[in-house]
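Participant: the sequence and its predicted three-dimensional model are supplied below.
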Amino acid sequence: MKLISLAISISLLTISAMAELKLASPFTDNAVLQRDIPVPIWGTTDAGSSVTIEFAGQTKLTKADAQGKWSVKLGPLEANAQAQTLKVSDSKNHLTITNILVGEVWICSGQSNMQMGHTPDVRPLARKATNIRSFEVKKTVAFTEQDQLEGQWSTEAPSSAVALSFAYHLQQQAKAPIGIVLTCWGSSSLEAWMPRDMIDTVPHFKTMIEEFDANTEAQQQITEILKKAPWTKRDDVFLRRQTNLLYNAMLHPLAPYACRGLVWYQGERNTQSMFGMVKEPWFSRNSGMLKYGDTLNAWIQRIRKEWHNDSMHFLIAMLPGYDAPWISGPKLGMEHPETHSWAWMRESQLKAHELPHTSVSNNIDLGDAKNIHPKDKLPVGQRLALLAARDTLNKKITAQGPTLKNVEPKGDHILVHFDNAEGLKTSDAQSPTGFWIADNSQKWVQAEASIDGTTIKLRSSTLEKPLYVRYAFAGKPSVNLVNAEGLPAYPFRTDHFQPSK
């Protein structure tokens, strides 16, 4: 009798140890796989089990490790708008996911302006979209890095206005299916999307993590919120403003799903201070604007490491015009270059260009002075798509507006030379606006500007020998300088002056 009981116990133990064959979360019916590069496929099963993967004429074999995890890489795939089937099997189970396309896959992430639903200028695209699919990640948080997340590939276009505009216009260039993985949450800081191990490279993030670890009250509140549904608006806002926790739940489980790159529309949360790490309110305790560029670059490099892809492209959506109310710093109006404004955040965002495989789209002529959620989302997506087409699809197109080449002080005036400036003109046929000049006194005055080919001549009757230029360096500048394609000139400054506290 004892032997029978022992046998039953062993049998039950063996059954409980058996793992169900599973694919990782991003692999569901209706998926889009990335073309032209190796495609990782991964999942779990019984430890030591052999696993077979079949797709598009390829067959790959692997074996689960001691923890039951397995992974393979399919060879590069050709774009295909015809539905295909992915088969995965082990000695006991067989999985099939169907209606798979192959094309261009992009992760779209950030905060509320990425999350924002279809605006009037974007809404018509949803009716015209074909072979644009989306995987929308459920919004939640986790204290530790998760292997799974909630989401499902859909044949519908993404709910985000920016993501839809981007996907639609990119498809015009790619001539292939587009897959958008949408993982975003309003009010989130950059630090919310950063893995914990970045404490080794970003000092202020280390401080934020240490403070979070010591805040047992906040941890308990998060635990209680996660136990209930639905969340109140207050609960929702509290969760999305936390440090690191969005990365754990909403980004880490996606890695290393093959994609061309990541579109990042975020920064508003980090604009609430110039120098960062303010004490109040708690959710503004982050990089601030001046540290954001270095933090962003460290994050880009870390995410590429997570995806095992050094050429993973990052598209940064520059923040558009907005007249933010400031507690500190000069208050000289939303067009003045000395006012503490989003101009400094845009300069930080442009630091992404210090890294390879990055692009920053220019939205300086867009936005709403009084609304942090402007409705002009169509051109944001269009400009991101142009950069993606040029920089990742090698299309020979004009993808950005004029950019600063160099400046020449010439006595009583300054010459500003531009690249990407063929057909340099103004959008309203008036004189160029948005230019300010200064000498060593740091007194900034508006400049009289005129166009000569791809050069702008600047002068002011109040300055004998101007030395420095700031262009569109303000919260909501009035700008009209564009190239022949109608793309706006990028903001810049040539001085070395730093903002005062």
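Facilitator: Yep, it's here. Please read all numbers here as calculations on a predicted model, not as lab measurements.

Participant: switch to C-alpha atoms for all contacts and neighbour counts from now on
Facilitator: Will do.

Participant: distance-wise, check the residue nearest to residue 96 when sequence neighbours are not counted relative to residue 188.
Facilitator: Nearest residue to residue 96, sequence neighbours excluded (CA to CA, 6 or more residues apart in numbering): residue 87, at 4.6 Å. Using CA to CA, to the nearest Å, residue 87 is found at 38 Å from residue 188.

Participant: those two - which one has more neighbours?
Facilitator: Comparing residue 87 with residue 188 by neighbour count (other CA atoms under 10 Å), the higher total belongs to residue 188, at 26 against 14.

Participant: which SS class is the more buried one?
Facilitator: coil (DSSP: H, G, I helix; E, B strand; the rest coil).

Participant: second structure follows, compare the two:
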Amino acid sequence: MTKTTSVVAAALIAISTQAENLRITFGAEKDLASSAGTPTQNKDIAKPRIHVQGLENGCSLDVQFSVAATGGKPARMGMGYRLDEGYALTFRIESAVVSYADGKTESVSGRFISVAGNNQAGKFTTDNQGKSITLKSTTKGNNRIRNIVAEFDLAVTGSAAPVVQKATPKPAAPAKPKPAAAPPVVKTESLKLPRLFCDHMILQQQTKNTFWGWAKPGEAITVKASWGAEASAKAGSNGRWKLLLETPKYGTGHSLTIRGAKDTIKIKNVAIGEVWLCAGQSNMGWAMGNCFETEQDPDVNLPNLRIFKSAREHWHEPLAVQRDRLSQWKPCNPDSAAETSAVSYWFAKKLHQELGIPVGIIQQAFAGTPIEGWMPWELQKDDPRAQAHKALLDASAERQVGSGTTEQKALAEFKKLLAEYNAKIDVGETMKNSVKPLAPPIITKPATLGHQYPAHMFNAMINPMIPYGIRGMIWYQGERNSKDVPQAFHYRNQLAQLISYYRTTWHEQSGGNIAADFPFQFTQLPSWTPPQTDPVEGLSAPWAVNRESMMEVARKVPNTGMAVSIDTGDATALHPKNKKPIGLRHAAVALKQTYGKDFATSPLFKRKTVDGRKIILEFDSVGSGLMAAKPGKLDTFAIAGADQVWHWAEAKIEGNTVVVSSSKVRKPVAVRYAWAMNPSQRNLLYNKVGMPVSPFRTDDWPLFDPDAEIVTVKKPAKPEKKTETDWERPAMMQ
């Protein structure tokens, strides 16, 4: 058998890549994928089974595995298998059976080609036949390998050969995935629509919505709606067509008919209402089912709340169609809600309740991704920090090149060469522990580092969505761009740039029907790392600086809003389970700013007045007044004189102001509030409807010396058998 190298999202090393093979990745439901057909997976930890339907000639496939752990039972989390220090997991193919349309069955052979986890240390071995594969953890301390996925090929030959769709070999570089027919993709022989256009979809109300798709060049296309609107277009030389269809006021039970020269597609159960795009890192994607039990909602049967969730995708060039074959609109019910972003869900449900109309959310989240990955490269190519980020990734790929490198040697060398890079990017987010033997010197089509690469999430996840009709957008990202203070400070420039580009692009490509300043909201970072003990944390608190970056964008960029989350988070977990307050605060921002409702948002620092030995602080959005989170003194304020030495301050609420002083500062000039990585356990300041005040500073002193050594935040060790608990906070009275 000829040995080749294949780079795929979950692969370490691919040994056999015959055109007849069906490739399947399993181990975590969200990463489940196959090169043809639609795979599903049972939830048995020790005996998982994968069923693939929708193969050619009416065939389906069933593969039975066994999973055993040396040193204990197989441990599986909601995101995949988990492997503790010194343990090993062995995956074995027990059987693989093809079922034909006539009822006959046939056994087929298969072999494992890879196993991968997150960025913790591990090594794998496989038997000679590839029937089993073992991953052994070499982690130290409290580290674990998480999110483990295994990939295997089924060598389908003989009478079973027609089961899989043949791929076009491309020896010079990894082959671009070929979209396979799957239920969510609405298409006929000559007419195809993006995955956003399917049953249960929701359209933005009272505007001209952009419809697009593909047909034969020159073919006339007509879209007719049950509410009476109709529009036509002709496919261009590349087969793409585009038109505008007007929508009325909100409603449900509608349908759409898309008709070409020969073929017709009908879309049923269409709703019209408010549509919001929700994008960002893993905390945006953190599912309802993984939150605290107290945040589980017993009332999730909401047929007029519609959810579109995309898989995590990245690609080296802009895509016109999502590669994710399973994306589709779903009405909200116990199954769809459990896997939906908790922040997005609580935001959408609150809008749905308060406005009394259908609401749709488009969830686009990818763990561990920097903001650079969510913007086109052309937009940031002149940014020195983006250039340095890209150069570091390119250099890491270049150092992988080696003639005749064996898989195990390449893995060891790859881990060694990426140590410096990983030290800069590992802030606890997901990154696969994988290697690309004989990779090109520049990551033109990266797999392992692709979700770190500039533009890659924009290319694969955002570009295919433009210009679908939306009212606004929610953004929850920034952890990955807050490794150090200079990086966190620069984030204010990048976020403003991203907002401007998204708005301009959606506006222009929608023919001006999506507002050029559509509402854009973002989540200020929560608390993380051990609780605050010093009055002010300096270079050790890049998250405090990132919070300021977001507040500056909220102040300076029109029609933006910020959900303050300083009273959520966890001292060790980067993915806190208290997402409900964030979603509800985003809803309050939207209800006030976008929909004109009487809702309060978080107070922001407005101005200071120095009065002798006191500083008086004023705020916006105070509402009916200010209050402390709990009885006792406000102990989160720090005060300094011209010497820039910070001291804990005495702080008192007087009306709608806070008066700050210290016996140690005779001539105060500046105040900082909650200026730390994790000030959540102190007595925080709120308005009387339960919205927390944003952390702030009144000074403009430099936050870092550009010539000094950079201090990076360290991921705190997680105590053994730690149980995460939610923190007490004032109830939101709206």
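Facilitator: Nice, thanks for sending it over. Please read all numbers here as calculations on a predicted model, not as lab measurements.

Participant: care to give me the TM-score?
Facilitator: Once superposed, chain against chain, the TM-score is 0.85 (TM-score structural alignment, normalised by the length of structure 1); 456 aligned residues with a CA RMSD of 2.6 Å.

Participant: what's the match for the residue nearest to residue 96 of structure 1 in structure 2?
Facilitator: Alignment note (TM-score structural alignment): residue 87 of structure 1 maps to residue 257 of structure 2.

Participant: what of residue 189 of structure 1?
Facilitator: By TM-score structural alignment, residue 189 of structure 1 lines up with residue 370.

Participant: okay, now that match: neighbour count?
Facilitator: 25.

Participant: and it, what is it in contact with?
Facilitator: 452, 477-478, 480-481 (CA atoms under 8 Å, 6 or more residues apart in numbering).

Participant: quick one, helices of the stretch 51-200 of structure 1?
Facilitator: Ranges of helices in the stretch 51-200 of structure 1, per DSSP state H, counting those that start in this stretch, are 112-115, 123-128, 161-174.

Participant: give me whichever of these is most buried.
Facilitator: helix 161-174 (a mean of 25; mean count of other CA atoms under 10 Å).

Participant: which stretch of helix or strand covers residue 498 of structure 2?
Facilitator: If you go by DSSP states H and E, residue 498 of structure 2 is part of helix 485-509.

Participant: now that helix: how far from the chain's centre is it?
Facilitator: Using CA atoms, centre = their mean, to the nearest Å, the mean C-alpha position of helix 485-509 of structure 2 is found 17 Å from that of the whole chain.

Participant: can you check stretch 250-266 of structure 1 too?
Facilitator: 8 Å.

Participant: that older thread, turn the helices of the stretch 51-200 of structure 1 into a markdown table, columns for distance to residue 61 of structure 1.
Facilitator: Putting those into a markdown table (distance: least, CA to CA, whole Å) gives the following:
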| stretch | distance to residue 61 of structure 1 |
| --- | --- |
| helix 112-115 | 39 |
| helix 123-128 | 40 |
| helix 161-174 | 32 |
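
Participant: compare these and give me the one nearest residue 248 of structure 1.
Facilitator: helix 112-115 (18.7 Å; CA to CA).

Participant: quick one: that closest one aligns where in structure 2?
Facilitator: The aligned range for helix 112-115 of structure 1 is 282-285, by TM-score structural alignment.

Participant: how close does the matching stretch sit to structure 1?
Facilitator: Following the fit onto structure 1, the mean deviation recorded for stretch 282-285 of structure 2 is 1.1 Å by mean CA distance after the TM-score superposition for structure 1.

Participant: I figured the match of residue 87 of structure 1 hits residue 225, correct?
Facilitator: Yes. Here residue 257 of structure 2 lies in contact with residue 225, judged by CA atoms under 8 Å, at a distance of 6.4 Å.

Participant: check for me that residue 490 of structure 1 belongs to a strand.
Facilitator: No. Residue 490 of structure 1 is assigned coil when assessed by three-state DSSP, not a strand.
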